[in-house]
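Novice: quick one, what's the 3D model for this:
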Amino acid sequence: MRATGTTGARQNGGLNSLGEVACRYRAGEIPPEDLPMIAAEALAAGLDAPTLCELAGWPRTADPRDIREAFEQALCECGIALPDPAVARRHGLRRLAARFVAGELTTADLATDDWWETEAETAEECAFVALIPQCACCVAYTLGLDERQWDAELRVAAAALASASPLAPGC
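Specialist: As a prediction, the model looks like this:
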């Protein structure tokens, strides 16, 4: 990676952003078709790597396997390692909790992915994951709670997780 006449702060911001993208990508939150535009944004933020430049010019409709391979090569060229999938997923769980606390997601939105299967490690993660049902229609059946009680408990658990000590740097 080489600077392209941008300030160090801008370049470091690009690295931080691309590191976050790598974590979200590894957690399955970013589809391959979004990666060419993300590569273009990383270039605009001051990063410069051969495969990043190449990927930025690809269409969204390129073969997803090729996009993934190029993105992972670009990360390598930028000195960014892909995080362990389980760690990336745990970071994703924390982002999910923060978005829920901020009102960006509803309780039904939490049941749209397989978050309930996340391998939680901390007490805060376990409490939050335990309240995420497999589907929104199964709250009472799955958890044995009425919906208002479940919502209240879920908000408390999400707030605790969102304010918990961060995981190791990287995502």
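
Novice: make it CA atoms for all contacts and neighbour counts henceforth
Specialist: OK.

Novice: and the spatially closest residue to Leu18 that is not a sequence neighbour, how close does it get to Ala102?
Specialist: Computed as CA to CA, 6 or more residues apart in numbering, the closest residue to Leu18 that is not its neighbour in sequence is Ala42, at 6.7 Å. As defined by CA to CA, to the nearest Å, Ala42 lies at a distance of 27 Å from Ala102.

Novice: comparing those two, which residue is more hemmed in?
Specialist: The residue with more neighbours, out of Ala42 and Ala102, is Ala42; 24 against 11, by other CA atoms under 10 Å.

Novice: let's see this one next, to set against the first:
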Amino acid sequence: MDRLQDSAWQYVAEVLRPEDLPMIAAHALVDGHDSPALRELAGLPSRSDATEVRELYVQVLSELDVALPDEETAGRRLLVSLAFGLVHGSLSPKEVGDGLSMTVTARTQEEKQFLSVAAEYSEWMEPDDLPAWERELQAAAQLLAASTDLGPGIHVPASRHD
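Specialist: Now for the predicted structure:
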């Protein structure tokens, strides 16, 4: 999946900040995409008006025939990206717990299990409880990564908790 298509589900899942969108547009130009709105968005400073940036981003997707997924699909992709991030070591268990949002959706049994375990995370967990939770989360992530139809082409969104 290319970065621009990847960004569409991340946009709907609300894991992209408006200030991220001009850089995504610049990467899309490098990847070979081109449209008037894309060039305009790529040239905006990262501190541009958020509403303007969002509107321009949606126009870019329209000009390039990249569909915005529905909220359920975007939420499932977010959940799967968190599982893949954990499995591949690019996210820690804590980052997975922190990466959950209101847009996360689970449809399959493996998605529901992973979400259930991930949602148990709390910054107030007892230190003695963390290793067991991390093992259970890792096991659920492995099952989800092995069973999903949303695939390994999903890229892990950048941390929103910078």
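
Novice: hmm, back to that, next, the residue nearest to Leu18 of the first structure: secondary structure please.
Specialist: With DSSP: H, G, I helix; E, B strand; the rest coil as the basis, Ala42 of the first structure sits in helix.

Novice: contacts only, for the counterpart of it in the second structure.
Specialist: Counting by TM-score structural alignment, Ala42 of the first structure corresponds to Ala28 in the second structure. By CA atoms under 8 Å, 6 or more residues apart in numbering, the contact list for Ala28 of the second structure reads Arg3, Leu4, Asp34, Leu38.

Novice: and those residues, which of them are buried?
Specialist: Among the contacts of Ala28 of the second structure, those classed as buried by 16 or more other CA atoms under 10 Å are Leu4, Asp34, Leu38.

Novice: tell me the one among those nearest to Lys112 of the second structure.
Specialist: Leu4 (27.6 Å; CA to CA).

Novice: list the buried residues for the longest helix belonging to the first structure?
Specialist: The longest helix of the first structure (DSSP state H) is helix 8-26. Of the residues in helix 8-26 of the first structure, 11, 13-26 count as buried by neighbour count, 16+ other CA under 10 Å.

Novice: how close does the most centrally placed residue in the first structure sit to Ala136 of the first structure?
Specialist: Of all residues in the first structure, the one closest to the mean position by CA atoms, centre = their mean is Arg24, 2.8 Å from it. Applying CA to CA, the value for Arg24 of the first structure to Ala136 of the first structure is 24 Å.

Novice: what range in the first structure matches stretch 80-97 of the second structure?
Specialist: Aligned using TM-score structural alignment, stretch 80-97 of the second structure spans residues 94-111 in the first structure.

Novice: for the residue of the second structure positioned farthest from its centre, give me its contacts.
Specialist: Centroid-distance maximum for the second structure: Asp128 at 30.0 Å, with CA atoms, centre = their mean. Neighbour list for Asp128 of the second structure: empty [criterion: CA under 8 Å, 6+ apart].

Novice: before we move on, what SS does it have?
Specialist: Secondary structure state of Asp128 of the second structure, per three-state DSSP, is coil.

Novice: how close does it get to Leu29 of the second structure?
Specialist: Using CA to CA, Asp128 of the second structure is found at 48 Å from Leu29 of the second structure.

Novice: likewise Ala106 of the second structure?
Specialist: 33 Å.

Novice: could you check which of those two is surrounded by more residues?
Specialist: Comparing Ala106 of the second structure with Leu29 by other CA under 10 Å, the one with more neighbours is Ala106, at 21 against 16.

Novice: what's the match for the more buried one in the first structure?
Specialist: Checking TM-score structural alignment: Ala106 of the second structure goes with Ala120.

Novice: can you map out the helices along the second structure?
Specialist: Using DSSP H, helices in the second structure cover 3-12, 21-30, 36-42, 50-63, 71-87, 93-99, 109-118, 130-147.
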